[in-house]
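*Asks:* Could you work out the structure for the sequence below:
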Amino acid sequence: MSKEEATSAFRVIYASFNLAIPPSLLHDPMTALLEIWDSLLIRRYIPQLSGVLIAHDEHMFLRSSAAIDGDGAFATVPAAIKALVWAPHVGQRLEGKLTLSTSSHVSLLVHGTFNASISSMHLPTSESLALAESNSTSFERPNRGAQVWSFVEGYGLDGVDEHARGDAEAEHDQQQQQEEEEEEEEEEGRKSTGYWAKEDGGRLGGENGRIVFTVIG
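*Replies:* Presented below is the predicted three-dimensional model:
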């Protein structure tokens, strides 16, 4: 996680490739090109593009004729496209919406589409910082100024112990809200078991549940 602003992982790439045109589409090679990219490659990770294909445009053939080699039924022709890909890299800062909190990890949704996960080992706790200091051979304390997090089990999703409330109306409103959120989580097959909080009580993700984090792999 980081206090710095998130950056965009979207990239525009111009790619060339050899297109295999099936016999049924020899009369319409552009349809063959569009069908392959729309039905087989869209929203998939493509190693040649080093990212997930989001959209494509500016399709063109690099040669005016196709070739059929040997006894093959497919004609091949070099082609090119302009592709929009989502390609985050190690060290890049992204922003995600918190969707799940457990003692082992938190799950995020980036751009409402891509899943990300932050392991609890990357959320510094008082125990992990103490261990790092005891193992350090430097005179300077490691992780100086690092925020210390702890996982709070069994509390309401707004970070307040519902049994500690004396206001019956507020308790009812919170319970209703929690039931609605639990129903949404159960539909997705996921359920938070608590939340991560700082020593001062601040909750991971803040009021809007958004987290800026650093890609490490």
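
*Asks:* Please count neighbours and contacts with C-alpha atoms only from this point.
*Replies:* Noted.

*Asks:* what about E182, how many neighbours?
*Replies:* Number of residues near E182 (other C-alpha atoms under 10 Å) recorded here: 16.

*Asks:* contacting residues for the closest residue to W37 other than its chain neighbours?
*Replies:* Spatially, and ignoring its direct neighbours in sequence, W37 is nearest to H56 (8.0 Å; C-alpha to C-alpha, 6 or more residues apart in numbering). Shown in contact with H56 (C-alpha atoms under 8 Å, 6 or more residues apart in numbering): 37, 81-84.

*Asks:* quick one: I211 is in a strand?
*Replies:* Yes: counting by DSSP: H, G, I helix; E, B strand; the rest coil, I211 falls inside a strand.

*Asks:* which residues does A75 contact?
*Replies:* Applying C-alpha under 8 Å, 6+ apart to A75 gives the contacts 20-23, 26, 66-69.

*Asks:* for G154, same thing?
*Replies:* By C-alpha under 8 Å, 6+ apart, the contact set of G154 is 193-194.

*Asks:* Could you do I46 as well?
*Replies:* I46 makes contact with 52-53 under the criterion C-alpha under 8 Å, 6+ apart.

*Asks:* For this structure, just list every one of the helices.
*Replies:* 29-35, 126-135, 168-187 (DSSP state H).

*Asks:* Let me know which of these is tucked in deepest.
*Replies:* helix 29-35 (a mean of 16; mean count of other C-alpha atoms under 10 Å).

*Asks:* And this one, please, so the two structures can be compared:
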Amino acid sequence: MPAEVRTSFEAELDAPVSKRRVPIKSTNPVNLDGLLECFQVVRTSLYVSVAPCHIANPINGIKAQHLDPLIMTYFAKGQGVVLSYSNIVVSKEHHSLDTDDQPITITKVGDSTPFSFMWITVDLLIWHPQIGDTLEGYIYMQTASHIGLLVHDTFNASIKFRNIPQDWEFVPSQADEFGESEELTDAKSSKFRSYGYWADGSGTKVEGKITFTVRAIHSTGRMLSVEGSLVSPESELDAQPVFQERRTSTAMSPVANKHMKFDDEPSEVTEIAEPTDDVLPTYEKDGENALSSDSDDSSD
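*Replies:* Next up is the predicted model:
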């Protein structure tokens, strides 16, 4: 399944200043601490199948087959992570009465499969972060390339190097520089290993919980991850590397385009002069040559 990425800052940074759009405003409510509440209840309709073993109690079958596997996974229709469900209602078209006028659930079964299908509506409690939300996360990992966070002690978030303030400095761990003994390494193998820590502009170690802004949301399959930022979009633009194009003068352009080798010595060319004699060379047969040579020997 292809990855889904929702982001807004890239388009704003590439656009001219006069044409930049107003940042997307989140629809999540704000609590008393100034943080956004990302928990929502979404009512949705699903077309589900029921196995023959659950035909006597289709609600339990729907829970086991379809709703329970959704817990703690990304649900694309609700654009969030499902935390729980409630109020399962089967569509009215599947309601009927038996011979004793008792309500029952009916459904159609085709010739090609023993499974029956029906429409249901259900309320889903989801965690639905939006771009621009202000969230709080607990730092569980710090490296020179990013900061790892846990939101609500459950959801993963990360802040990349380019989204960290420029006056912050990463202080590497001394153990990484000088190494550790094998016994100490084995003792810490089951624990989190510290790669160092970030210090803010005043030199204070950054740890515990920090507040960040949601910059992008990545969803791959049933997993969801949040990318955050500690700087404004304008500061992020200033942190990007600047590339200057090298210009070449017109006088130097022919020399610059010419391929030159300095390691190889210039090769010497020896010219052979053409013969001045206009007489063309002739060839004699081997027999005549042999007779002439024998006659010359006998005369001697």
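
*Asks:* And the TM-score between these chains?
*Replies:* Once superposed, chain against chain, the TM-score is 0.68 (TM-score structural alignment, normalised by the length of the first structure); 162 aligned residues with a C-alpha RMSD of 2.1 Å.

*Asks:* Which parts of the first structure are strands?
*Replies:* Along the first structure, counting by DSSP state E, strands occupy 10-21, 45-46, 51-61, 75-86, 93-101, 105-110, 114-119, 149-153, 194-198, 210-214.

*Asks:* for these, which one sits closest to T125 of the first structure?
*Replies:* Closest to T125 of the first structure of these is strand 149-153 (C-alpha to C-alpha; 5.0 Å).

*Asks:* name the element D297 of the second structure belongs to?
*Replies:* Under the criterion of DSSP states H and E, D297 of the second structure resides in helix 286-299.

*Asks:* And stretch 164-172 of the second structure, how far out from the chain middle?
*Replies:* Put simply, stretch 164-172 of the second structure sits 24 Å off its chain's centre (C-alpha atoms, centre = their mean, to the nearest Å).

*Asks:* Report the buried residues of it.
*Replies:* Going by neighbour count (16 or more other C-alpha atoms under 10 Å), the buried part of stretch 164-172 of the second structure is 164-165, 168-170, 172.

*Asks:* ok, now stretch 52-62 of the first structure?
*Replies:* Residues of stretch 52-62 of the first structure classed as buried: 52-56, 59, 61 (neighbour count, 16+ other C-alpha under 10 Å).

*Asks:* As a markdown table, the residues you listed with distance to D173 of the first structure would be great.
*Replies:* Compiled in a markdown table, the buried residues of stretch 52-62 of the first structure are given as follows (distance: C-alpha to C-alpha, whole Å):
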| residue | distance to D173 of the first structure |
| --- | --- |
| V52 | 42 |
| L53 | 43 |
| I54 | 41 |
| A55 | 43 |
| H56 | 47 |
| H59 | 54 |
| F61 | 61 |
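
*Asks:* wait, what's in contact with the aligned partner of V12 of the first structure in the second structure?
*Replies:* Residue pairing (TM-score structural alignment): V12 of the first structure is matched to V41 of the second structure. The contact partners of V41 of the second structure, by C-alpha under 8 Å, 6+ apart, come to 123-126.

*Asks:* what's the answer for F117 of the second structure, then?
*Replies:* F117 of the second structure makes contact with 47-50, 107-109, according to C-alpha under 8 Å, 6+ apart.

*Asks:* and it, what pairs with it in the first structure?
*Replies:* Correspondence of F117 of the second structure to the first structure, assessed by TM-score structural alignment: T76.

*Asks:* contacting residues for the closest residue to that match other than its chain neighbours?
*Replies:* With C-alpha to C-alpha, 6+ apart as the criterion, T76 of the first structure has its nearest non-adjacent residue at 4.5 Å, and that residue is A20. Residues counted as contacts of A20 of the first structure (C-alpha under 8 Å, 6+ apart) are 74-77.

*Asks:* how does it look with 10 Å?
*Replies:* 26, 29, 32-33, 36, 66-68, 73-78 (C-alpha atoms under 10 Å, 6 or more residues apart in numbering).
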